[in-house]
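Novice: Return a 3D structure for these sequence lines:
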Amino acid sequence: MRKDDQHSSLQQGIGRPSVYHAVVVIFLEFFAWGLLTTPMLTVLHETFPQHTFLMNGLIQGVKGLLSFMSAPLIGALSDVWGRRSFLLVTVFFTCAPIPLMRLSPWWYFAMISMSGAFSVTFSVIFAYVADVTDERERSTAYGLVSATFAASLVTSPAIGAYLSAWYGDNLVVLVATLIALADICFILLAVPESLPDKMRLNTWGAPISWEQADPFTSLRKVGQDSTVLLICITVFLSYLPEAGQYSSFFLYLRQVINFSSTTIAVFIGVVGILSIVAQTLFLTLLMRTLGNKNTVLLGLGFQILQLAWYGFGSEPWMMWAAGAVAAMSSITFPAVSALVSQSADPDKQGVVQGMITGIRGLCNGLGPALYGFVFFLFNVELNTMDPIQGDYNIDPLPLHSPTERALIPGPPFLLGACTVVIAFLVALFIPEKPTCSSSSSQLSLSDNDEDTPPTASDEDFEPLLQDSIV
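Specialist: This is a model prediction of the structure:
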């Protein structure tokens, strides 16, 4: 799964760069955070007893907006200086808040917000994978990375809930910190550089256009290619509700559906296992039989169904059924990543993935804030929360009566379903093959004057997207 131009000897790391290096990095990072699922619910409610959903949305919103601002810059720098150093930076800052959970909750949530400036590991990881895979293998590799993210959440929340119940939150935080340190050590000692030497520079200079690192400039340049513009709009409209759902769903299960902490951990594990199956077996099969575009459309269809089910559902069995549908909807993002990467130059993979990750970062800012505000408008709050730790009982039953059922128990989820419907309609217009206009349009990474004569040579600009069958 390696390109022919990567046979140059690399001094750092173990072996040649491969997808498996990226898989280990992602697994350890999100396994550490998965352990903190149960303790985080308690700390969040204890720190912000009033308007918990709203404050959670604001914290995650600031983090997401900072990720949006920094993702294009980090992606562009990794195209020039290599992936390995930026993997180290992104993982370090993503995991930096973990030890502060028990030391100082206020500093913990402040660090979560500020760490968003570097919490763009997926941007560098997808560029790393693009470096070490051929185009025909890339969609499968992206599916493997996304499935690894799901796999890291299969057992870690349950393990965290068990350790928290029997040994306290301090041990959970300690274990999560040690796993995060192991991830950093793995990058330092085992991960080789994936970007070939001939494509990598070690000094500051002209190869980096700081204009391209501006997230808003990157978004404007997206519009120069109609196909990429449609893909980016689809990503924004589909990931906006997903980001909001991810930030508040566990709180929603405890307050509205009255899931206990252990039930939530089991729920995450089951959905994670189904997501692994969806992103490996089903994704590969669908990409080969239906193609990239139809796979994206199918994933969006599943997302519409699961969000509507979460919005109207009020019984636990409905949450479990919708969770199975949500697992199938997880095929959307790896399919979109493969769709974009197939058209990108080898030395521009970081910029391309940085732009997509930047849009997702913008959603990570707007989505949680939107969900928190809608929950606030509909007076959905954490009035009480069961103690997670106990001397003998791992899974205490809810002591409070269920929240009064409403016609629409989860209004933000229903709103999210509406935005995904629009994303589905936009995705229908993504061309199967490049049109004449899109074939002639190229997304420049450098500043080009609009009055440049048409006789300019190809060396005057660097196309971000090559012409390819979409």
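Novice: contacts and neighbour counts: CA atoms only from here.
Specialist: Will do.
Novice: Double-check V420 against L300; I have them as touching.
Specialist: Yes - with contact defined as CA atoms under 8 Å, V420 and L300 form a contacting pair (6.7 Å).
Novice: Can you check which residues contact both of these two?
Specialist: S238 (CA atoms under 8 Å, 6 or more residues apart in numbering).
Novice: Second chain to compare with the first, below:
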Amino acid sequence: GPVLGGLLGTFGPRVPFYFAAGLAFVNFLIALFFLPETLDDKHRRRFEWKRANPVGTLLQMRQYQGIGWIGLVFFLMTLGHMMYPAVWSFVSSYRYGWSEQQIGFSLGAFGLCGAIVMATVLPRVIPRLGEWKTAVIGLTFTAASAFGYAFASQGWMIYAVIVVGCLEALADPPLRSLAAAKVPPSAQGELQGAMTSIFSITSIITPLLYT
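Specialist: As a prediction, the model looks like this:
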């Protein structure tokens, strides 16, 4: 995505947005016509407006013991992680003189390394250390990589930090798994909605906080 966005940006600043809008519409059509409901009827519950909003969903999660602390950790982790889309382009262009393509390639490298970690490292670490210790390791690398990016004085250092800091990808899946274990099957969808709400809230806060 970032690599493609950087390449499309050479045709104009609006082109990536048009392309993303088209992809989102195609994704909507696929979900509408081709994705079946996976939740059994016995696990479904009646639709209620008080649950069908971000605040209501988060409040409903309070009834499950231990979910609050996991939600707080997830919120703080996401608040820190959302720094990258908020300031990455500005900082890299100002400090290193990067073009749109270079910014796109750096973000692509960030995402690729994270995907490799989740596909190869995560399945080996969790059975040995467990979900909580794996999440702690991921959060440690999240903090360490943020310091690394802050003190990188040259562009090549960013890629060096990415290679090591990509282990921060170990944090998110175990946290989600720990949260899922705290709620019954009938509330799994609501849990995912709550975590998406946290992500959305941090997306609103971070541009104001970091810029």
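Novice: what's the counterpart of C166 of the second structure in the first structure?
Specialist: Aligned by TM-score structural alignment, C166 of the second structure pairs with A327 of the first structure.
Novice: so that match is in which element?
Specialist: helix 316-329 (DSSP states H and E).
Novice: Against which helices or strands is that helix packed?
Specialist: Helix 316-329 of the first structure is packed against helix 261-277, helix 292-312, with contacts defined by 3 or more CA pairs under 8 Å, 6 or more residues apart in numbering; DSSP states H and E.
Novice: Let's have the ones you listed in TSV, adding mean neighbour count and distance to C185 of the first structure.
Specialist: TSV is the format used below for those (neighbours: other CA atoms under 10 Å; distance: least, CA to CA, whole Å):
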stretch	mean neighbour count	distance to C185 of the first structure
helix 261-277	22	26
helix 292-312	23	36
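Novice: would you list those helices in a markdown table and tack on distance to R136 of the first structure?
Specialist: Output for these, formatted as a markdown table (distance: least, CA to CA, whole Å):
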| stretch | distance to R136 of the first structure |
| --- | --- |
| helix 261-277 | 20 |
| helix 292-312 | 12 |
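Novice: so which of these comes closest to V336 of the first structure?
Specialist: The minimum distance between V336 of the first structure and those falls on helix 292-312, with 6.6 Å, by CA to CA.
Novice: From the rest of the structure, what touches that closest one?
Specialist: Taking CA under 8 Å, 6+ apart as the rule, helix 292-312 of the first structure contacts 238, 283, 286-287, 318-319, 322-323, 325-326, 328-333, 335-336, 338-339, 407-414, 416-418, 420-421, 423-424, 427-428, 430, 432, 470.
Novice: mind checking how far the residue with the largest distance to the centre of the second structure is from S186 of the second structure?
Specialist: In the second structure, the residue that sits farthest from the middle, by CA atoms, centre = their mean, is K42; the gap is 31.0 Å. Distance of K42 of the second structure to S186 of the second structure, given as CA to CA, to the nearest Å: 8 Å.
Novice: equivalent range in the second structure for stretch 349-361 of the first structure?
Specialist: Using TM-score structural alignment, stretch 349-361 of the first structure pairs with 188-200 in the second structure.
Novice: what's the average distance of that stretch to the first structure?
Specialist: Once fitted to the first structure, stretch 188-200 of the second structure is off its aligned match by 1.8 Å on average (mean CA distance after the TM-score superposition for the first structure).
Novice: chain center to that stretch, what's the gap?
Specialist: 12 Å (CA atoms, centre = their mean, to the nearest Å).
Novice: ok, and the closest non-adjacent residue to T284 of the first structure?
Specialist: T140 (5.9 Å; CA to CA, 6 or more residues apart in numbering).
Novice: Compute the inter-axis angle for whichever helix or strand S164 of the first structure is part of and helix 316-329.
Specialist: Taking DSSP H and E as the criterion, S164 of the first structure maps to helix 135-167. Here helix 135-167 of the first structure runs at an angle of 150 degrees relative to helix 316-329 (axes from the mean of the first three to the mean of the last three CA atoms, to 10 degrees).
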